[in-house]
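# No letters, just coordinates:
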């Protein structure tokens, strides 16, 4: 996977002015666009689309400081109008191309990314692979923004709005793995861009086709394999660290990739104030083809 990400940054450099066919690139390298975008975002700390825009505007800045017409520069860098180019330029550099040409000013540079593996004595990840038939997730759903670190106040508010007795009622409805009350994130942006909306469901898992009691939302989950990561420690920090480690350590070292589907957190145990917890993070996965197995010794991390 790390070698593929480095080939991707080379591909971006070669096609900065083109419409990038990320799906085609992914197929040609034995993976999927969904997995590629999720791994890039997790390791680079920014979505692939944002990295492409920053690289384009880094290269474009040199042209803006020259004498060419701004429309010609915009077209050269893949924009159909000076207005669209100016919006992208301002978003990266904090000033429009006309202002920079007239007044000068500091320009922000996005270096080309290279992904490298730092081998250290890291703690082994407690992981299992399980093959699950189709099932349903039932509970109370809400649209909330994605937040990478710390407690998500929108999710907190959603859960707090539920009557106390509703948590017990939901737990009694749990009928299959993942067991117990679940925290479900679905319809997540493939680039994992902070602030983008996702569907959060507070609920439980039941067998495929089980009727949902009135007033509960339903997410149907297809049959497939899941990687289950056990996390123990300060909550929610340990859960967020585990999710980051799946991208930095586990996926580059194992012949599995993410497939579309919800991510699920099962809270197995918790302190009374929920400051610490034992959790399981369930991620939908599929085995990579033999020819696309990760290369041992390639670089992982930035």
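Looks like it came in fine. Remember, it's a predicted structure, so these values are computed and weren't measured experimentally.
# contacts and neighbour counts: CA atoms only from here.
Noted.
# list the contacts for residue 216?
138, 139, 140 (C-alpha atoms under 8 Å, 6 or more residues apart in numbering).
# In ChimeraX, how would I select the buried members of the residues you listed?
Here is the ChimeraX selection string for the buried members of those, based on 16 or more other C-alpha atoms under 10 Å:
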select :138,139,140
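# Now do the strands in this structure.
127-132, 135-145, 182-186, 197-207, 217-221, 224-234, 256-258, 263-270, 276-287 (DSSP state E).
# Name the nearest of the contacts of residue 216 relative to residue 222.
Of all the contacts of residue 216, the one with the least separation from residue 222 (C-alpha to C-alpha) is residue 138, at 14.3 Å.
# I'd assumed residue 206 was in contact with that closest one.
Yes - Residue 138 sits in contact with residue 206 when judged by C-alpha atoms under 8 Å, with a separation of 7.3 Å.
# ranges for the helices of this structure?
Here the chain has its helices, by DSSP state H, at 2-14, 22-28, 33-44, 48-64, 70-76, 82-93, 97-103, 153-160, 164-173, 237-245, 251-253.
# which strands and helices sit next to the longest one?
Here helix 48-64 is seen to pack against helix 33-44, helix 70-76, helix 82-93, helix 97-103 when contacts are counted using 3 or more C-alpha pairs under 8 Å, 6 or more residues apart in numbering; DSSP states H and E.
# Could you list every helix and strand in contact with the first one?
Which is helix 33-44. Under the contact rule (3+ C-alpha pairs under 8 Å, 6+ apart), helix 33-44 is packed against helix 22-28, helix 48-64, strand 256-258.
# also this one, for the comparison:
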């Protein structure tokens, strides 16, 4: 996976004025656009689309110091107007193209990324692959914005709005794995861009044939394989560390890739104050193709 990401970065650099067909390029490397975008975002700390924008505006800054018109430069980098180009340029550099043309700066350059895998081998991950038939996730869902750092207040507010007796009712409905009350994130932007909306469901897993009440939201989950990561320790720190390690350690070292589908956190045990917990992180995967 590390080599794939570096090859995509190199392809982008060949011509920053051209729109790269990430799906076709990923397929040629034996992987998928979905997996590439999720791994890029996790490892680079920014969406692939944002990296391309930053690199374009870095190179465009040099063009501004030449003789071309602002409109010509805007069109060269894929913008239909100087206004759209100005907005993108200011978002990266904090100043307008006119300021740079007049004063020469200040500029915030985005260097070309290089991905490297550091293997230490001192943090084994408790992982299993589970081949599951189709099932459903049922509970109470809400559309919330994606928050990268810290607790998501929108998710916290959603859970707080659910009556305590409803938690017990939901727990009694679950009849298949993943077990227990679940924290489900679905319809997540493949770029994992902060502020983009996702569907968050607080609920349980039931077999496909299980009937449930009409007042519950449901997410249909097709049959497929899942990578299940188990962790215990301070909550939510241990869970967040495991999330990060799936991208930095596990996927680059194993013949699996992410496939579209919900990510699921099952809280198996917890302390009374929820300061520590034992959890399972379920991620939908498929075997990576060999090229």
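Nice, I can see it. Owing to the predicted nature of the structure, the values given are computational and were not obtained by experimental measurement.
# Any idea what the TM-score is?
Once the chains are laid over each other, their TM-score by TM-score structural alignment, normalised by the length of the second structure reads 0.98; 291 aligned residues with a C-alpha RMSD of 1.0 Å.
# Let me have the strands of the first structure in a markdown table, adding distance to residue 54 of the first structure as columns.
Listed next are the strands of the first structure as a markdown table, based on distance: least, C-alpha to C-alpha, whole Å:
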| stretch | distance to residue 54 of the first structure |
| --- | --- |
| strand 127-132 | 36 |
| strand 135-145 | 23 |
| strand 182-186 | 28 |
| strand 197-207 | 23 |
| strand 217-221 | 36 |
| strand 224-234 | 33 |
| strand 256-258 | 26 |
| strand 263-270 | 29 |
| strand 276-287 | 30 |
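# picking up where we left off before, so which of the contacts of residue 216 of the first structure persist in the second structure?
Retained in the second structure by both residues aligned by TM-score structural alignment, their matches' C-alpha atoms under 8 Å are the following of these: 138, 139, 140.
# Format the residues you listed as a markdown table; extra columns: distance to residue 261 of the first structure.
Formatted as a markdown table, those follow (distance: C-alpha to C-alpha, whole Å):
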| residue | distance to residue 261 of the first structure |
| --- | --- |
| 138 | 15 |
| 139 | 17 |
| 140 | 18 |
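# dump the residue contacts of the most centrally placed residue in the second structure.
Nearest to the mean C-alpha position of the second structure, by C-alpha atoms, centre = their mean, lies residue 192 at 3.4 Å. Neighbouring residues of residue 192 of the second structure by C-alpha under 8 Å, 6+ apart: 37, 38, 41, 47, 146.
# ok, 10 Å please
Residue 192 of the second structure sits next to 37-42, 45-48, 146-148, 198 when contact means C-alpha atoms under 10 Å, 6 or more residues apart in numbering.
# Next: residue 111 of the second structure.
Neighbours of residue 111 of the second structure in contact, by C-alpha under 10 Å, 6+ apart: 51, 54, 55, 58.
# and the residues you listed as CSV, adding distance to residue 131 of the second structure and neighbour count?
Formatted as CSV, the contacts of residue 111 of the second structure follow (distance: C-alpha to C-alpha, whole Å; neighbours: other C-alpha atoms under 10 Å):
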residue, distance to residue 131 of the second structure, neighbour count
51, 35, 21
54, 40, 22
55, 41, 20
58, 45, 19
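# Can you check which residues contact both of residue 138 and residue 206 of the first structure?
With C-alpha under 10 Å, 6+ apart as the test, residue 138 of the first structure and residue 206 both reach 173, 174, 212, 220.
# Please indicate which of those residues are buried?
173, 174, 220.
# Mind putting those into JSON lines with distance to residue 244 of the first structure?
Formatted as JSON lines, those follow (distance: C-alpha to C-alpha, whole Å):
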{"residue": "173", "distance to residue 244 of the first structure": "31"}
{"residue": "174", "distance to residue 244 of the first structure": "28"}
{"residue": "220", "distance to residue 244 of the first structure": "26"}
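# what's the neighbour count on residue 159 of the second structure?
Neighbour count for residue 159 of the second structure, taken as other C-alpha atoms under 10 Å: 19.
# out of the contacts of residue 111 of the second structure, who's nearest residue 183 of the second structure?
Using C-alpha to C-alpha, residue 51 comes nearest to residue 183 of the second structure of the contacts of residue 111 of the second structure, at 29.8 Å.
# Skipping its backbone neighbours, what lies nearest that closest one in space?
residue 110 (8.0 Å; C-alpha to C-alpha, 6 or more residues apart in numbering).
# for the one you found, what are its contacts?
Contacts of residue 110 of the second structure (C-alpha under 10 Å, 6+ apart): 51, 52, 53, 54, 55, 56, 57, 58, 59, 92, 93.
# ok so, going back, which of the kept ones among the contacts of residue 216 of the first structure lies closest to residue 284 of the first structure?
residue 138 (17.8 Å).
# can I assume that closest one is in contact with residue 203?
Yes - between residue 138 of the first structure and residue 203 there is a contact under C-alpha atoms under 10 Å: 5.4 Å.
# So for the two, which residues contact both of them?
Counting by C-alpha under 10 Å, 6+ apart, the residues touching both residue 138 of the first structure and residue 203 are 170, 173, 174, 182, 216, 217, 218.
# Tabulate those (CSV), appending distance to residue 245 of the first structure.
Below are these laid out as CSV (distance: C-alpha to C-alpha, whole Å):
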residue, distance to residue 245 of the first structure
170, 31
173, 32
174, 29
182, 21
216, 33
217, 31
218, 30
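# between those residues, which is nearest residue 17 of the first structure?
Using C-alpha to C-alpha, residue 218 comes nearest to residue 17 of the first structure of those, at 42.8 Å.
# And that closest one? What does it align with in the second structure?
Alignment note: residue 218 of the first structure maps to residue 218 in the second structure; criterion TM-score structural alignment.
# count of neighbours near that match?
The local packing of residue 218 of the second structure (other C-alpha under 10 Å) involves 19 other residues.
# wait, what's in contact with residue 61 of the second structure?
55, 73, 89, 93, 97, 100, 101, 104, 105, 107, 108, 109.
# Tell me if I'm right that the second one and residue 60 touch.
Yes - the pair formed by residue 73 of the second structure and residue 60 meets the contact definition of C-alpha under 10 Å, at 7.2 Å.
# list residues touching both of these two?
What both residue 73 of the second structure and residue 60 touch, as defined by C-alpha under 10 Å, 6+ apart, is the set 17, 85.
# hmm, back to that, tell me which of the helices and strands packed on helix 48-64 of the first structure sits most buried.
The highest mean neighbour count among these, using mean count of other C-alpha atoms under 10 Å, belongs to helix 33-44: a mean of 21.
# mean shift of that helix relative to the second structure?
Superposed on the second structure, helix 33-44 of the first structure shows a mean distance to its aligned partners of 0.2 Å (mean C-alpha distance after the TM-score superposition for the first structure).
# before we move on, back to that, what would the contacts of residue 192 of the second structure look like in a markdown table with distance to residue 117 of the second structure?
Converted to a markdown table, those look like this (distance: C-alpha to C-alpha, whole Å):
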| residue | distance to residue 117 of the second structure |
| --- | --- |
| 37 | 18 |
| 38 | 17 |
| 39 | 13 |
| 40 | 13 |
| 41 | 15 |
| 42 | 13 |
| 45 | 15 |
| 46 | 18 |
| 47 | 19 |
| 48 | 19 |
| 146 | 27 |
| 147 | 26 |
| 148 | 23 |
| 198 | 30 |
